Every structure is written in C-alpha cells, then in structure tokens.
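Student: okay, sequence plus prediction incoming.
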Amino acid sequence: MKNLFKEAHKMARKIKAKYNNVDYKVQFSLCLSFLNKKGDTEMEELKGSEKQIKWAIDIRKDLILFVDELEKIKMERIKNEDYKIKDMSKGEMTERCKRKFERIREEIRNIESAKFFIDNFRYILEHNSLDKKAFYINQKLKDSQFTKESRNWTLLQGETQAPHRLKKNKDYSISYEEAKKIAKEIKFSDNWTSEIKENVIEIVKIFDDAVKQATNTEYIEKTVEYIIETLIQKNGQFYRNGFADIKKKEIENYKKIESAERKIELTYLLFKKGVEC
C-alpha cells in the first residue's frame, strides 16, 4: 500500500515547483484529501484464520467509522470556534485537523494482523454510543505498548480523552417519514439482524398509532430523534447491540398496553437505551 503522506508530499512539491505562489500546506492537504478518497477502500489484506479475518474486518471498519465521527466533531468545533490554537487561523486549524485524522486512519489501514484488532479493539463492536466507544478506546490506548511505539495512536488517545464532551453530529435534514422509507430499503444479509430490524419497525408502528391517540406530547419529539437515528443505520451491529432483546412476545405485550402515553414513554426508553448503549 502506498504511503499516502509521502505521495501527497510528492504531488504537492510538483505543483509548488510549477506554481510558486501556491500555499504548500494547503496544497498538501488537498493532495492528501484526493489520495484518501481515491484509495478509500485500499487497506492491507488481513492475515489470520478465516474466522479471525471476518471478525477483524468488522472491528477495523467500526474503528475507522469511529475516527471519521471524531473528525467531524472536531471540524464542527473549529467551525463554531469552540476549539482554538494560539496564532493559528481557522483555515490552518482545519488543515491540521485533516492531516492528523488521516495519519490515524492510515495507521489503522496499514495493520495486517487480524489478531491485533481482535485482541485490542473487539469490544468497540458492543457499543452504539460515541462516548462509550471513546471511553473504551481511551482506556485501551492508555496502557498499551503499541501506543508508545506510534505517535498516531497517541493522537487518537488525545481525541478520546474527554468522551463525555463528544456530541455526535446528527443529520437533521432527514425527516421521520424519510427515515422510515430508508429503513425499508436497507437489507441485511443475516436473518437474525433482519428479524431484529423488523421487530424495531413493528415497535415504530405501534408508537405512531399511540401518538395519534395521545393527549400528552411529552417524550414524543425526543423519541422521534432516537427512532430516526436507528432507522437510518446501515450497520447491522447497531441493531444487534441495542435491540436484540426485542422479541415477538414483548411486542404483543406492548400492543396490549391501553395507555397511549405509557406506550410512548416505553418507546422512548427503549430507543434511548438502544442508541446510547
């Protein structure tokens, strides 16, 4: 696999030599972004048993998605001026942030050992909430020898230092009805996850009926937010982590509850727990 940083520097130097007025740092960042998109799926082939490789691929994918989310949060903080570095402009901080997170992603992509991911990061798959993932990653990196051997892991540890401050950027452009349509289009390859998703959708239908009958609107708005975040998930692990306990029997009992307000409250608690686990 090509070293993205070396290749980006090489491209930036050529452009700088041709156009002297180009800002090298900005050009390097643009080249790095281009190479990153171009080689987004280019990762080292994992080594290990068939079972190990399959498991490690899921872990690696989740770890990179986690890093992507951290980057989005940092970018938003820079944009809103919640994060500042002395004597650096907003543009300079943005480019610095991009370079930092690409270094972290490249470190992850370059690992060949399936066992490494399983031994060190397997429990990331058990959490849906960003702050719980961050706490787990931070604790793992704090005492690991490989963190001391690579500055890139130290950079990731620094970004997970205060997990309670991490607020995931939600896509508020997606409406409730759009989220329900998206959920119908998302298909999972295994029967278990598909069944969990169908059970979740059944709960959503019961919730919708309860909303029509309810006189008290407490919990409704927040419940809808949690439902939207759930229904747009393309990662089956999200459903397995947060909603595996929903069975047909529980759904039938749920339907029998007479109070619409109680149904709404229970739906709120169910989705809150599922999203934040």
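Tutor: In hand now; what should we look at? Keep in mind that this is a model prediction, so the values were computed, not measured.
Student: going forward, measure contacts and count neighbours with C-alpha atoms only.
Tutor: Fine.
Student: the strand or helix carrying L70: which residues count as buried?
Tutor: Taking DSSP states H and E as the definition, one finds L70 inside helix 50-79. Neighbour counts over helix 50-79 (16 or more other CA atoms under 10 Å) mark 52-53, 55-60, 62-64, 66-71, 73-75, 78 as buried.
Student: what do you get for stretch 148-155?
Tutor: In stretch 148-155, counting by 16+ other CA under 10 Å, buried: N152, W153, T154.
Student: relative to R96, how far out is the last one?
Tutor: Noted for T154: a distance of 16 Å to R96, by CA to CA, to the nearest Å.
Student: swap in K132?
Tutor: 26 Å.
Student: which one of the two is surrounded by more residues?
Tutor: More neighbours surround K132 than the other of K132 and R96, with 18 against 15 (other CA atoms under 10 Å).
Student: mind checking the SS state of the more buried one?
Tutor: For K132, the assignment made with DSSP: H, G, I helix; E, B strand; the rest coil gives helix.
Student: okay, now the one to match up with it:
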Amino acid sequence: MRWWRRDSAEAPRSVSREEQIIRALLRPPEPLHVRGARRWRDAMDHWQDWLRRSATGVELYTRATARDEYRYLLGDDAYREQLIGILGRAQPRDCAAARFGCTRRMDRACQGPEICSQDRSPDDREVHREGPLPGACDTFYGDLGPEERLQVAFSAGERHRAVLWHDRVLTGRLWIDGAPVGEDVFLGEWGRWLDDRFYVIEVNGPDDHPKQEYGFGGAVINSVLIHDADRSSTRVLEPTADERWTTPLVVREGDELRVFPDRQAAEAGASPDRTLPAIDD
C-alpha cells in the first residue's frame, strides 16, 4: 500500500484573528426579526412588558446575558464596577428578567415568569419572599464566570438592596444601597436581611480567640457584621473568649436583635449571647 503524504503547501491555512474579524464584518446582517429573536429570546414571552417600564431592567439584562462581550470591551474591573452600579438601583423583577438564580433555585433562572412578572401588591411587606409570586423573589444569585458569583438581596418592602460579590480568590465585597460596607473584614459566603432595616453576614472571627482555627472552609470561630441601613451604620460583633460562635445567628424579636452562637442554640430555646436594641431611642 502506498501512503500519500499531504504536502505542506496543501495544509489548511490558519486564519488570523484579524482576518476572522474582517470576514465577520463583511457578512451581510441577518434580518431584524432573526437578530431580535436571538437577542431577546429569553425576555419576549413574559418579561417584555416589564422591560418596557424598566430601563434598568433592560440594561441589566444586556450586561448579564452578554457579559463576555462587555468584558471584552471594558475589562473585568470596569465590567464589575458598572454592573454593581446597575444592581444598586435594580428591582427584583430586573434581576429575574436578567435570568439570575433566585430564592427558589439559585442555580437556574426564574421558572414562573408568567407569575413573577406581575405587579406586587403594595400591601405586601413580607420579610422573606420565595416565588413564584407577583413581584418575584427577594434574593437573586448570579454566576459571572469562573469562580465569580454574586448575591443580590432585597429587604422587606424593597426599601434597601445588598449586593455581595465574591471573586476568584473568594474575596468578598459588599455594597448596600450602592455604598461599600465591611471593607476591612473577610466576608462570609452569603448575607441576609432581618427586616426592612438590618442586614447581617458572617465575618471571620478574631485570630486570638482561644478556639480559633483555620481550615479549608475558613475560620472555625466567626464574628457577625450587622448593618443598619436606616442609619447607614455598621458594627462587627466579636465573640469573647468564653463564646464559641461557629455560625452566629442574629434574629429579630420585637424591639431586640438577639445573637446566638449557632442555629441549634436558637432553636433549642437557649438564651442569646448578646441582645441589641432594634428600635431607635
């Protein structure tokens, strides 16, 4: 049998990046109905009416669904900062329309858009909302690339919003109503609103705590950050040497904030380690 060797001159010619761009630009554009259907295919059925009313929703949708193209234009840092600015004025339905994960399922887009796209009752003041229900959920999750994720949490009545971003090295950054919070602490994975005023999130506990250890999951002993959105004030509560806060839990009971070392202690009816006033004097 005779084997034929392809001459090097006949080998497929590699196409340069510049030539690929030129070829793409020279192609005639597709009809508008094709381009429009491709661009807005996830928004046409149920979110179109809402997006007509929300310029922020349209902007968030395009930034989230075309993130690679925006990052190509802006770079990672500018893309993040601009997206944070948009999220600082977003509403829950903007996040749902942008196909973020939600309270019901953080790893997939809204599964009940025919309900969640409807207007929320002005009398609805529920602290925690899990859809499908008019006005959408209260918490959303975005997967923004390799090892980058964010959480957008709305307080009761949508009075305030918290945006929590974790980057590739698990460094967290937090913005509440557009202002940075907790810049000098190592933030936990997720935060939550207690009501329409107080936001809480775990942070690393003190290094000199007698029970402090560090492992793959982070610190064993943790502190808790409490942000008062009405006063734009933040405090970090640290456990004393006698307190073993592994997963500190803050709950609001009437006019008090109660701090427990973990959920098990709270559910068992134990006395809180700390109490703080939850109303103004």
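Tutor: Arrived safely. Because the structure is predicted, anything quoted here is derived from the model rather than measured.
Student: now what about the TM-score between them?
Tutor: Overlay of the two chains. TM-score (TM-score structural alignment, normalised by the length of the first structure): 0.30; 153 aligned residues with a CA RMSD of 6.7 Å.
Student: re the thing from before, specify which member of the buried residues of stretch 148-155 of the first structure is nearest to Q237 of the first structure.
Tutor: Nearest to Q237 of the first structure, judged by CA to CA, of those is W153 at 24.6 Å.
Student: please, which helix or strand holds the nearest residue to the closest one once chain neighbours are set aside?
Tutor: Nearest residue to W153 of the first structure in three dimensions, chain neighbours excluded: T147, at 5.1 Å (CA to CA, 6 or more residues apart in numbering). T147 of the first structure belongs to helix 145-149 when assigned by DSSP H and E.
Student: how far away from the center of its chain is that helix?
Tutor: 24 Å (CA atoms, centre = their mean, to the nearest Å).
Student: and whichever helix or strand comes after that helix, what does it pack against?
Tutor: Note on helix 145-149 of the first structure: by DSSP H and E, the next helix or strand toward the C-terminus is helix 151-159. Counting contacts by 3 or more CA pairs under 8 Å, 6 or more residues apart in numbering; DSSP states H and E, helix 151-159 of the first structure is packed against helix 90-109, helix 130-142, helix 145-149.
Student: redo that, cut-off 7 Å
Tutor: The contact analysis (3 or more CA pairs under 7 Å, 6 or more residues apart in numbering; DSSP states H and E) places helix 151-159 of the first structure against helix 90-109.
Student: buried residues in the helix it packs on?
Tutor: Under the neighbour-count criterion of 16+ other CA under 10 Å, helix 90-109 of the first structure has 90, 93-95, 97-99, 101-106, 108-109 buried.
Student: would you map the helices across the stretch 151-277 of the first structure?
Tutor: 151-159, 176-185, 191-213, 220-231, 236-243, 248-256, 260-276 (DSSP state H, counting those that start in this stretch).
Student: now do the contacts for R105 of the first structure.
Tutor: I64 (CA atoms under 7 Å, 6 or more residues apart in numbering).
Student: any idea how far it lies from W55 of the first structure?
Tutor: 19 Å.
Student: likewise V275 of the first structure?
Tutor: 22 Å.
Student: same thing with T94 of the first structure?
Tutor: Applying CA to CA, the value for T94 of the first structure to W55 of the first structure is 34 Å.
Student: show me which positions of whichever helix or strand D77 of the second structure is part of end up buried.
Tutor: Counting by DSSP H and E, the element that carries D77 of the second structure is helix 76-87. For helix 76-87 of the second structure, the neighbour count (16+ other CA under 10 Å) marks Y79, L83, I84, G85, I86, L87 as buried.
Student: burial measure for the closest residue to the first one other than its chain neighbours, as a count.
Tutor: Same thing as Y79 of the second structure. Leaving aside its sequence neighbours, Y79 of the second structure sits nearest to R71 (CA to CA, 6+ apart; 5.8 Å). The tally of other residues near R71 of the second structure (other CA under 10 Å) stands at 15.
Student: state the helix or strand in which R71 of the second structure lies.
Tutor: helix 67-74.
Student: pull the residues that contact that helix.
Tutor: R63, Y79.
Student: and that helix, which residues are buried?
Tutor: Neighbour counts using 16+ other CA under 10 Å place R67, D68, Y70 of helix 67-74 of the second structure among the buried residues.
Student: how far away is the second one from T62 of the second structure?
Tutor: Applying CA to CA, one obtains 11 Å for the distance of D68 of the second structure from T62 of the second structure.
Student: burial measure for Q48 of the second structure, as a count.
Tutor: Q48 of the second structure is flanked by 16 other residues according to other CA under 10 Å.
Student: that one and R39 of the second structure, how far apart?
Tutor: 13 Å.
Student: go on, E256 of the second structure?
Tutor: According to CA to CA, E256 of the second structure stands 49 Å off from R39 of the second structure.
Student: just L174 of the second structure next, same as before
Tutor: Relative to R39 of the second structure, and taking CA to CA, L174 of the second structure is found at 31 Å.
Student: so which of these two has more stuff around it?
Tutor: Between L174 of the second structure and R39, counted using other CA under 10 Å, the more crowded position is L174 (23 against 14).
Student: SS state for that one?
Tutor: strand.
Student: with adjacent residues omitted, what lies nearest to G242 of the first structure?
Tutor: Of all residues not flanking G242 of the first structure in the chain, G274 sits nearest, at 3.7 Å (CA to CA, 6+ apart).
Student: for I53 of the first structure, same thing?
Tutor: In this structure, I53 of the first structure finds its nearest non-sequential neighbour in A114, 5.4 Å apart by CA to CA, 6+ apart.
Student: same deal with K180 of the first structure?
Tutor: What sits nearest to K180 of the first structure in space, not counting adjacent residues and going by CA to CA, 6+ apart, is L231, at 6.4 Å.
Student: count of neighbours near that neighbour?
Tutor: Residues near L231 of the first structure, counting by other CA under 10 Å, number 22.
Student: quick one: it from E178 of the first structure, how far?
Tutor: L231 of the first structure is 10 Å from E178 of the first structure, by CA to CA.
Student: cool, and E95 of the first structure?
Tutor: In terms of CA to CA, E95 of the first structure sits 34 Å off from E178 of the first structure.
Student: ditto for R96 of the first structure
Tutor: Counting by CA to CA, the gap from R96 of the first structure to E178 of the first structure is 36 Å.
Student: what does K148 of the first structure give?
Tutor: For K148 of the first structure, the distance to E178 of the first structure - CA to CA - is 46 Å.
Student: cool, thanks, talk later.
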